[in-house]
Every structure is written in structure tokens, then in C-alpha cells.
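> Here is my input, please return the structure:
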Amino acid sequence: MSLWNVTNAPDYQDDEGTYTAQAISTTQGSLAPYTYWYDHPPLGWIQLGALAWIQRLFGFDSGTEIGNMRYVMSIFFVVNSVLIFLIARRLRIRMAFSLLAVALGCLSPLSLVLGRQVFLDNIGTPWLLLAFYLALSPRLSLWLHVGAGLCFAVAVLSKETLAIFGPALLIALLHRSQWRTRAFSLVGFLTVGALTLSFYPLVALLRGELLAGAGHVSLQDALVYQFFSRSGSGNLWEQGSGRAQLVDGWMYYDKYLIVAGLVAAVIALFRQRSRWLSAGIALFVLPVVLGTGYLPTMYVIAAIPLLVLAIAMAADILWSAARRVGPSGSVLRRTVSGLTAASMVGGLLVMALPQWFEQDATLLASQNNSDWYLALEWTKTNVPRSETVLTPYSMWQDLRSSGWNGPWQVIALEKMDLDSAVAVHHPHGWQEVQWVIEGPTVKPNIKFLNLTNAGLTLDHSRIVQSFGAWHIRKVITSQEAPPVPAHDGVQP
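Okay, the predicted model is just below:
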């Protein structure tokens, strides 16, 4: 499922282009094609770059860099599914319900849409699940618990927002009665996890970029931006806020999985061995409901495995309760068991499956990126390699690998304003750019990020070719005809 039509739907996103470019840079000896800024730890795209050879080994080639990275993401999707099953069995969930958890994780439109995209959360989530799997081992082995700490640290270094599930992992580790080496396991888990996490600030320290200072980026500046300066998503209860719209988007793709998972998290409290699931889901929900800071679209990715496991556990609990009603073999027990089974199957067939079938069928047959491909091919065919192009990150790596010389010959949109190196390579700013590739995200990003230089480039350009929402624009110098303002959207 994760490979079917993967390069055609959903739309290529700028974040995907960013991580694709950074992954390819790691194979060439650098952390990023531009100045590395500490917005995320680099381990996520380092893994992506290290696995890029696998899609070539199996003969998958979309003809584009970003498309090929989506093939690589299918590895993490499959590993996620395997770990969901293994954790379910480790929780002693019945086989049928364990397989149900895998099916929910694979077939949910929310999982399929987000799980096939080149997002760091998709890379970190398998490591998080592996940490839970090791922590739940019945062997109570010190080395398994040390491994859980290591895997959790790798998950956080792949995507830092996964740190929110740390308390749930501790509950999973310590939920059993005291055992002889419990203190050693806890110390080993915390120590190895902390030491592994310390590599991130250590890298910044060795690069002279731990603390803020003149003339360089720093981890300190990045943390200040993420926690204090970055524009928030508003309040969930505020109509039209970014947070409310984002949650509405999640619900649009799969309200049944989300609602059923939240209800199941309450039922999972009735078994001690599954209370960590309730804790993990609560830790996911609290920032969504109570927070006002920035909430990324992909934040829900790591919660999907916990939601499907909670649903499987709740089904197992309800089935066990039904099987205990009345004497063994009695009509009452058979009736209650039959009604319970019919309710589970009926709920799935009547509510979830019709929506899933429609949305999955659309996803697996759509050609969302056809205009993107046409714009890319037109640009590669018609724009001279000696001229400078400004483009969204979703197309940046594919243009750069098509003959343009270096990252400042074909420039990612945000870097025109946010990377100080632009003043070195293009001291006259927008006037040194000849072409602009305008995708659906260009104008919103210029407005949201206040990209003055990129905005001027767009304003001093006219459309020469369009493919749906994608426009190739020629920058007009002062010696040429007056420019067509970018906001009018009129084909000259």
C-alpha cells in the first residue's frame, strides 16, 4: 500500500524537498546544502541518505530525487507495521486484534497520506516503537532496557518532538512489580539515553555553534526561535485558527481512528500493562488541546501507532469481559459474545470502511503531481543553465541535479532571505535572479515568513508558462517592459 501510486499522491511538500536535499547532502559530506541551521537534529536525514541506495537496488526509479525518497520512506512504513504487531503480541493482545491493529495502521487514510511522505516523524517513529518493544520485554534484561534508552534517543534525534512520549516509555519500563535489577535498568536506560542525546549539543559545541554569537548560527538561537519567537498556531477553540484547521484536517482524513483511539485509551486503563498507551495518547493530546504554540501537520504521525494499539487493546478487553459473562457455554455468554463481535465488526463496516475505501481509492489513483512534473520538465528544457532560478524547496533538488551549478544558481525560496550567505553570492539580491518557479506554497510562505527579497523577485516577474497552480515566471529588469505584479495572477 505504501508504494502504490506513491509519487503521484499526495502533493509534494516543501518539507519533503528540504529533507531530500539534506539527505543527499549527507552522502556528499555535509549536513545541508546551505548553512546548516539547528532547526532539527540531522540524524533523521542522515538515515534517509544512508538508505537511499535501497530503492535503486530494487529498481524503483521515479526519475526525480524527491520521488525516489518516497520509495525509501516505504521502508519505515513497513517497519512501523511490523513493530505494531510485535508490541501488540507483547501486550498479550489476541492474534485477531493484533492483526486488526496492523490493518488499521496500514489502511487508515490518515496513515497512508502522511506515512508515504518524506517527513522526519516517519523516520523517528519506528525507533520510538522499538524502544517500547524493548522496554516491554518479559525478560527484564538490563541490556534490553539500555537498548530502549538508546532507541528513544535515536528517535528524538530523528525528530525532537518525539521526546514528548518519554514519560510513557518510563511507565512502560516500570509498570511491573519490583524486580531485582530494576534500579540498574532505570539508571542504564536514563544514562545511555542522555549520553546519546548529548551528541547533538556536542556537535554544536565542536562546530563553535552552541551559544549565540556574531557571524554564525547557533543551537541557542534555534531553541529560542522554536520555543519563544516562532509564530504559534493559535488556540484549538478559536475558530479559524491554524490549530483548529490542522485538527480539522486530521479529522477529515480519519475521524473514526482518532475518536475510537481516544475512547480506547480510556478503556486501556483497565489493564495495568497497557496504561502506558493511555499515557502516551494523553501526552499527544494535551499540547493539541491546551497549547497555543506552533503545531506541525506531521505531529500526529507518531500517535497513529499508539491509537491503533489502544483500539486493539480495548477490543481485547471488551471481548474478554464478554467471555466472562454467565456460566461457561451458557446462552447468556454466547449471546453477549455474539453481540460484542457483531458490534465490533458492524462498527468497522458501517462507519470506517466506506470512508476509508473512498479516500484510499482516491489517494491510490490520483495524479496530484502531474503539474509539478510538467513545470519541472519545461524548466529543465527551456531555462538556460547559466541563469539563476528561485524555486520552492519541493522542486529544488531536482532542478539542482539537472545541470545548475551549485545551490546559489538554483536557489530555494526561503534561503533568499533566511541564509546570510545570499549576501555573498548575490549582493544585489533579487536583481541577480532571472527566473522564479511559483508553486502553490510560494505566496503563503513569502507572507508567513516575511521573505522580503523573495517577494520582490516575484513582484518583478511575469508569467511565461503555466501548468495548473505552477507558474514559470521571468524576472523583468528595469531596462525591460514594466513588470506584471505577482498578485494579479493574469497570464500576459
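> hey, let's count contacts and neighbours off CA atoms from now on
OK.
> Do a quick rundown of the strands in the stretch 301-450 of the chain.
Assigned by DSSP state E, counting those that start in this stretch, the stretch 301-450 of the chain shows strands spanning 389-391, 410-412, 435-438.
> Run through the neighbouring helices and strands of the second one.
Translated: strand 410-412. strand 389-391, helix 393-400 (3 or more Cα pairs under 8 Å, 6 or more residues apart in numbering; DSSP states H and E).
> Quick one: distance of the first one to the chain centre.
So the one you mean is strand 389-391. Relative to the chain's own centre, strand 389-391 is displaced by 25 Å; criterion: Cα atoms, centre = their mean, to the nearest Å.
> Counting by contacts, list what it packs against.
Packed next to strand 389-391, using 3+ Cα pairs under 8 Å, 6+ apart, are strand 410-412, strand 435-438.
> Mean neighbour count, the strands of the stretch 301-450 of the chain: which tops it?
Across the strands of the stretch 301-450 of the chain, the average number of neighbours (mean count of other Cα atoms under 10 Å) peaks for strand 389-391, which reaches a mean of 27.
> Run through who's touching stretch 157-168.
Residues from elsewhere that reach stretch 157-168, judged by Cα atoms under 8 Å, 6 or more residues apart in numbering: 40-45, 120-121, 123-125, 128, 152, 155-156, 197, 200, 276-277, 279-280, 283-284, 299, 302.
> quick one: which of these sit in helices?
Using DSSP state H, the subset of the contacts of stretch 157-168 located in helices is 43-45, 120-121, 123-125, 128, 152, 155-156, 197, 200, 276-277, 279-280, 283-284.
> ok but residue 226 is inside a strand, no?
No - secondary structure of residue 226 (DSSP: H, G, I helix; E, B strand; the rest coil): helix, not part of a strand.
> Residue 420: how many residues sit nearby?
By the measure other Cα atoms under 10 Å, the count of residues near residue 420 is 15.
> need the contact list for it.
So residue 420 contacts nothing (Cα under 8 Å, 6+ apart).
> Distance of it relative to residue 459?
For residue 420, the distance to residue 459 (Cα to Cα, to the nearest Å) stands at 22 Å.
> cool, residue 451 as well?
With Cα to Cα as the criterion, residue 451 and residue 459 are 12 Å apart.
> now residue 305
45 Å.
> okay, these two: which has more neighbours?
Remark: of residue 305 and residue 459, residue 305 carries more neighbours, 29 against 17, as counted by other Cα under 10 Å.
> isn't that one right next to residue 105, touching?
Yes - under the criterion of Cα atoms under 8 Å, residue 305 is in contact with residue 105, at a separation of 6.5 Å.
> To check against the first, give me the structure of this:
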Amino acid sequence: MSVLQAAPEAAAPAAPARPPFWRTRGAEVLLVATLLIVSGLLHAWNMLGYPYFENDEATYLSRGWAFITEGQLDVATYRYDHAPLGWMAIGSWLGLTGGGAMFGGMLEAGRVLMLLVHLVSTVLVYLVAKRLAGGRMTAGVLAVLVFAMSPVGIYFQRRVLLDNLMVLGVLLALLLLLRRPLTLGATVASGLAFGVAVLVKLNAIFFGVGFAVLLWVGAVGAQRKHAVLQWFASAGGTVLLFFVYALLNEELFPAPVDADGEPAHVSLVDTFELQLGRGDFAWPWQPESSFMEAVGSWVGKDSLTLTLGAAATVGLLLVLAARRFRDPSAWAVLALVGGYVAFLARGGIVIDLYVAPLIPFLAIAVGLFAARITDRVPDDWRRPAVGTVLAAALVAGYVLTSDRLYLTKDETSNQDAALAWIEQEVPTDALIAADNYVYPELVQEESYTGAMYFFHAEYDPELRDTYADDWREIDYLVLTHEVVEQISQGTVPRMAELLEHSTLAASFMDGSSAFVDLDAGISTNGDWVQVWQTKSRNQIVLQDAWQRFRDDWIVSYGQVLEDDAVSTTSLDQVLAMEQALAEGDEAAFRGVWQWTTDHMRHREDDALTSWQWLTDEDGEGELGSSDTVCSADQRFIGLLLEADSTWGAPDLRSEAARMADDWWERCTFTLDGLRLVDSSADGSVDDQLINPSYFDPTLYRTFATQLPGHDWDRLIDDGYAFLARVLDERGTIPNWIVLTQEGDLAAVGDLVDGEGDVMGEDTLRLVPTLLREEIAGEPRARKLLDGLVPQVVGYAADAPGLPSSVALALVAQVRDIGADAHEIYLARIASQVDPETGTWDGTLADFAWTYSWHRFQERVPPALAVPIS
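Below you'll find the model as predicted:
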């Protein structure tokens, strides 16, 4: 062949085979976009309605707002309970969105931020799972499905929690460390990201074991030592900034304490000790441990995710063993999950939300384990087919086992309604202790300068100064699930006192799924709110007095028996029932009445009560006298009627009606043209013995409307006429008076013990009755008091004591006698109150007098009531 002859053309190289669509970059982008849409929809749908706005959410939002608007790390004293970077980020978001302006409120703005965090975390979960699985998309898809569809994940990922921001930082740090080949820049960046995650929430540090494993297996040769040192230096240096800040503020080490045992300032070390000491230690496998209780709660919310995560973790352990412990990815995931589980199972307190950071890593474990399974399937169309079947099965599992409340349930409308009620009904300068969910709107969006986070109100010295360290100065308590939890744990004793001495002002529980038992300190969900208004000082004293009376002097199931006494009287029983009714204690009221019925109502001719029961030192008793005290029985009737009006008790109303008929028949009489109240149902032999203090026109007016079968108006008119005659003829109203059959007034002489013919304690018992009548506009009461008041003033000067002091103080409230009612109260009545117990000591008789003064304050117009300290 000639050298000029052309050589044959070489064969053109064959074009590379086109990969199937499911392995192309475009298919993966489409897949990830689909996963993002699904994940975003599941998170966003109803995210403002479920779950309820939790205390911690508002805490971080309010701190974030304080940071960007005031440069403060907390709305009150920063106590180092968390590192501040998380709410700094939240505050930056609020700054960008105008606080609550863009989304309707700060809480809503915070949940929108959590949606964005969730979407970014979704991408990170996919990428981390895929890289750990050696590029298997199956791992990423399944991990994202678990992460996105987990009910417990959705429950906590919607909330404005530091845990969600912390997880974002940990996932980013993990992704950077999975770069191959691992570079110095990626190592340092990963360490910085992990350090930031720790400064968002310190719990992130428990994922550090997983990072140590990845560093060891991800670097080779001499690079390993440098990678480990660089990562820990960048991560540790970032975290160290927190401690440097505390040191520069002289708040790192424990603070000296003052004479009262209070620390001079906050301290990071003190806070750490407090946080580490929360809860009682218990081994994690013990049923009563906080860990087991939390697991029970998590399983109740989402058993599938926890089961899949646990199974995948065990599966990876088996895979690791089968591969002779040469699977770095399995090692890393096991270390990540195991490190955090070790934190949960440490034996201390485990809060429900602590599970949130674990969910993405359980999801990654599921994805990696599934990838290890599909690795055994031939690498053709069958592998993606198996992955598709696994994904479909996973979706079906969640659809079939989840209740999907997160898509439909409304848990925030009660909270919104409570806020609206507060803004409409509560003054802006009121002192309000509240669950923090109300704080951003009331304080930072509105102008409620006295609203305080209840935990800060309990412990922050500056806030305690605002209410003079006296919980009685706080006007309202906004009660929620979180407040009930803290009260039941005993961490906020002032708030417990506040709740115990408050009345329910408004309740918002429509559609709530919670079981709430405040007496037992139980609340099972937070989709409800109540607003409690603190009682007045006087009401608080009366409440504490009743508790003392009930605990010390009510024995058996309803007998009033003073210490070392042998006698129980019908008037003692009346006093107990009056207090029980005023304090809303129906059980005690019925108990006292039942004991009275069982022991003191055995008269043959009527349903009235005998006046005395005697009890010996062995507790055995007998009727001391079958005679009656008509004033006690008329008060029994009134209390039974009021109990029916209060509690809806027709059985008690029937008893009242039956007693009223007998009382009218046996305790009233007609003489000299007057219908009057007798001293006893058994009457006098010839003449009528009358105690003027038994006359109670206010009570008879109640009877006239509720028991119209008798001429109560005549009893009122004739009683006033009789008292006017007594005052005119005798110059005073004595303790007792005799009305003879001839219609004359006569001395009682020896008919009663003591000084029956002069003004004394019995007469003084008439004074509050006449004062109430005068306030109501009764001119006959005013005329009687014109004659009696100078005598009361003189009696108080000549015979100082609790009865005369109470009568004098009451008169000074209503009339100008040249003495100040408040000064009399302070000098003669308040001195009887024990500051430790908040009630008064002394005998049962003294108790009755002091109680009468305080009860009078509740029965007069507020303008006349005496303010008490």
C-alpha cells in the first residue's frame, strides 16, 4: 500500500448510555420539590390553630423583641436559663417583619418563622440522610417522610421553640462534616455551626458524640488529628463566648448572699446548678421516672415514629455487627441518637418538648436503615421500585395510625378570646401575673405595663418590688396549663397563694380536650384559659379565717367544738354554715347542717333546733337542752334559702320552708297588738322574755319574697315599734326585756344570767343590723341609732373589749362620731389578727365578733367599707 494511501477511519467512540430518568438530577430536583411541598403543607395547614400557644413560645418572642428594640437579653433580669442566640435570631425575624404587624401578632409571626425553619430542615434531613447512605435517594426520601409526617414532630416543630432552631444548626453542621473529601474549611464551618447550635440551646451538646465519630472516620491519616482539633476549636471557641459574656458581666460564678439568703446577683453557675437539680432522680426504667412519663406522653402522641425510630436504631446496630463494625454512617447515626437518648435517660427531669430534637435523627435512622435494606436489591429498576413501596407503606402507616388532629383541631381560639376579654375588661395599669403567651400582645403590642410572666413575678426581685413582694397586691392571674403545672410542682408558691385567694372572672374552655382539676393540680392540655381576679384584702382574711375555723373547730362530720370545750350551740353551727356558704364550701355546709339535723333536731312538736349539745372527754354526747334559740333558727332558715339560690338545692329549700312554718308558729307571738319575736319556741310561762337583738328586718324582707305565707311585713313594723317604745321608756335598749301580759315593760331580774337589764353584748349585736337598715334607707333604724349611738360610744369607753370595739368601729363607718373607723380597726381589731396565719386567734366568741366586723364590710357599699392592711 502506498504511503500516500489513506488509512481507514477509526471507529467513533460509542455514546454513553442515557441514565434512567429517576437517576437524573432533574428527577431528584422534582422529587425534593415534591417532598418540600408535602412537608410544608403538613406543617402549615392549621399551624395557627394547633397546637395551643405555649408559654415558652411567647418567652422567646418577647425576649427577641426586647433584644432588637431595647438591646436587652430578657424582658426582666436575664438569668442565663438559656444561651441567648436563639431569641436573638427570632428578634431579627420580628424586626424584618415589623413585629406582629405582617402576620397579625408576634405569636403568629413566630410560627411563620418556624415554617421556614422546618422547610430548610427538611432539605437538610434529605441531604444528610442521602450522604450518610452513600448517595441513596431512598434514604433521603424516607427520612423526610418520617420527619414531615410525624405527629409529635409537627406538634413541636410548629411551636416557636429554641429546639427547632438548634436542630437546624446541628443538621447544617452535620451536612458540612459529610463533605467528601473533607476540607479544612468545611471542618471549621461545621464546628462554627455546631457552636451556634449550642448557643441556641445547650442541649445540642449531647449530639457532640456523633460528630466526634464522624470526625474520626471522615478524616484520614494526618488529616484526622487536624480535623478533630480544628472542629473542636471552632465549636468550643463559639460556645466559650457565652461564658466570657457572663464573666465580663461578673455573673459567671456564684453570687454572695445577703442577710435574707438572697443572692446579690444572678449567676451562670448558680443557674446551671438549678437546672441540673430540677426534678427528683429516678432510674430511667422506673415507671415513676420523668423519662418513663415522658415516653408515655410521646407514645400517646405518636407511637409510629418512635417505634420506627427504635426499630431502625436496633436494625442499624445489627447491620453494624454484620459488617464487623465497619459502617461509619451507622456508627455516626447510632452515636447521634444514643448521645441524645442518654441525655433524656439521665435520671433528671424530662420535659415533653425534649423529644423534638430527636425526631429528625430518628427519621435519618429510618432512612439509612431502609437504604441498607435496598442495598441488597439489584441496582436496576427494582431498587427504586422497592424504595417506592417502602415510601408508600410509610405514608399509609401514618395515614392509618395518626388521628391528624393537627390538620383540624382548634386549640388557640380560647387563648385569643381570653386576650380579647382582658383587653376589654381589665385596666391597662392592672398588675397581672400570667402565662407568657399573653405577654407579647399585652405588653409589647398594647400598653399593659403591669403584666408579668408569672415565673418572673415569683422570683425576679425587680418585679417583686412592683407588687411590694405581697402577692395580694397582684390584681389578676391568667391561669393556663403551664401555670397549673408549675403550681402543682410547688415551684411558684406565691402564685399558688394567689390562685387560692382569687375568684374566677372569666373562663374560656369551649371545645377544650383538657381534663382540668384545679384542686388536684391537674391539667392535661393547654387549649383553655381562665382569668382569676384576686379577692379583696377583707375577703382574703375571711377565707383564711374559715380555713382556720374548719380545720380547728369542726370535728366529726360537722360539729363545731371549741378546743377543750364541752358545749356545742345552735349559734355555733349557724356561724359555721354562714362561713361555708360565703366561701362556697358546699360540702362543709351540708356536713354541718347534717350534723345539726342528726343531733339537735329531735323536738316532738316542731322542726326547730335544740340549742345545746354536750360532749364529754371521751367524745360521747347528749342533748344538753331541748329548748331553742329563735335567732339561731331564723338564721338557719335564711342560710338554707340562700344555699338553694347559690347551689340549686331544693332539698334545703324544703327544709327552710318547713322550719319557717314552725318558726312562725312557735317563735313569734302577739301581745298588746304587736307581732314580736320570742326568745324561745317554748315561750315564757306568763310574760314574754324578749331579746331585742333577735330582731332582723333585713332577713324578714328576704322571707317575705321567698316564703310569702306569713305576714313578715307586720313582724318588721311591729318590731320597730316595740324597739322605739323600749328606747323611749327605758332610755336604752337592754340585753333582755320582759313584756308582761298586761303589755307593760318589766325588768328581767333573775330570768337570765348576767346583766340582762342594761346595755351589753346582746344589745351590741343589734347595732350592725340597724346600721345595714339605715344604709338601705330605713328611717326607723336611723331614729333608733340616734338614741343608741351615743350609748355605744360611751360603752366602748367604759368597757373596752372586742365586742364594744367592733360595734364602735362599725358605727364610725356609717356615722360621724368624731373617730376614724380605720384607726379604730387598726388599734382594736387588726391587732387581733396573727400576721403569720392571716387570721385571728382567741376564743370562739372572739372569733364570732371579729368575723362579724369583716363580714359587715362585704355587706355595705364599697364606698363605706374600711380598707384593711
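> Pick the most buried one from the helices and strands packed on strand 410-412 of structure 1.
Of all these, strand 389-391 carries the top mean neighbour count, a mean of 27, counting by mean count of other Cα under 10 Å.
> List the contacts of it.
So strand 389-391 of structure 1 is in contact with 409-413, 433-438, going by Cα under 8 Å, 6+ apart.
> go on, stretch 129-148 of structure 1?
Against stretch 129-148 of structure 1 from outside (Cα under 8 Å, 6+ apart): 80, 83-84, 86-87, 90-91, 149-152, 169, 172-173, 179, 181, 184-186, 188-190, 192-193.
> The residues you listed, buried ones only, as a ChimeraX selection?
This is how ChimeraX selects the buried members of these, with burial counted by 16 or more other Cα atoms under 10 Å:
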select :80,83,84,86,87,90,91,149,150,151,152,169,172,173,185,186,188,189,190,192,193
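> which ones among the contacts of stretch 129-148 of structure 1 are found in helices?
80, 83-84, 86-87, 90, 149-152, 169, 172-173, 184-186, 188-190, 192-193.
> And the counterpart of residue 72 of structure 2 in structure 1, how far from residue 341 of structure 1?
Using TM-score structural alignment as the criterion, residue 72 of structure 2 maps onto residue 30 of structure 1. Look at residue 30 of structure 1 and residue 341 of structure 1: by Cα to Cα, they are 55 Å apart.
> Could you give me the buried positions within stretch 128-136 of structure 1?
In terms of neighbour count (16+ other Cα under 10 Å), stretch 128-136 of structure 1 has its buried residues at 128-136.
> same check, this time on stretch 258-267 of structure 1
Quick answer for stretch 258-267 of structure 1 (16+ other Cα under 10 Å): 258, 261-262, 264-267.
> now do stretch 221-235 of structure 1
For stretch 221-235 of structure 1, the neighbour count (16+ other Cα under 10 Å) marks 221-222, 226, 232-235 as buried.
> hang on, the earlier thing: would you turn the buried residues of stretch 258-267 of structure 1 into a markdown table with secondary structure and distance to residue 455 of structure 1?
Formatted as a markdown table, the buried residues of stretch 258-267 of structure 1 follow (DSSP: H, G, I helix; E, B strand; the rest coil; distance: Cα to Cα, whole Å):
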| residue | secondary structure | distance to residue 455 of structure 1 |
| --- | --- | --- |
| 258 | helix | 39 |
| 261 | helix | 43 |
| 262 | helix | 43 |
| 264 | helix | 48 |
| 265 | helix | 47 |
| 266 | helix | 49 |
| 267 | helix | 52 |
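> Which helix or which strand is home to residue 465 of structure 1?
strand 461-467 (DSSP states H and E).
> Which residue in structure 2 aligns with residue 375 of structure 1?
Counting by TM-score structural alignment, residue 375 of structure 1 corresponds to residue 418 in structure 2.
> and that match, how far is that from residue 450 of structure 2?
Taking Cα to Cα, one finds residue 418 of structure 2 at 17 Å from residue 450 of structure 2.
> same thing with residue 156 of structure 2?
As judged by Cα to Cα, residue 156 of structure 2 and residue 450 of structure 2 stand 30 Å apart.
> and residue 252 of structure 2, which of the three is it?
Applying three-state DSSP: residue 252 of structure 2 is coil.
> what stretch of structure 1 does stretch 175-186 of structure 2 fall on?
So stretch 175-186 of structure 2 sits over residues 133-144 in structure 1, by TM-score structural alignment.
> Same question for stretch 475-486 of structure 2.
Residue span in structure 1 matched to stretch 475-486 of structure 2, by TM-score structural alignment: 434-445.
> Off-centre distance for that stretch?
Centre-to-centre, stretch 434-445 of structure 1 and its host chain are 23 Å apart (Cα atoms, centre = their mean).
> returning to that earlier point: the strand holding residue 465 of structure 1 against structure 2, how far on average?
Following superposition, strand 461-467 of structure 1 is found to deviate from structure 2 by 1.4 Å on average (mean Cα distance after the TM-score superposition for structure 1).
> Which other helices and strands does whichever helix or strand comes after that strand contact?
Per DSSP H and E, strand 461-467 of structure 1 leads on to strand 470-475 as the next helix or strand towards the C-terminus. Using 3+ Cα pairs under 8 Å, 6+ apart, the elements in contact with strand 470-475 of structure 1 are helix 370-382, strand 435-438, helix 452-459, strand 461-467.
> repeat that for 10 Å
For strand 470-475 of structure 1, the packing partners by 3 or more Cα pairs under 10 Å, 6 or more residues apart in numbering; DSSP states H and E come out as helix 370-382, strand 389-391, strand 435-438, helix 452-459, strand 461-467.
> Now do the buried residues in the fourth one.
By neighbour count with 16+ other Cα under 10 Å, helix 452-459 of structure 1 contains the buried residues 453-459.
> Of the residues you listed, which is the nearest to residue 386 of structure 1?
residue 457 (17.9 Å; Cα to Cα).
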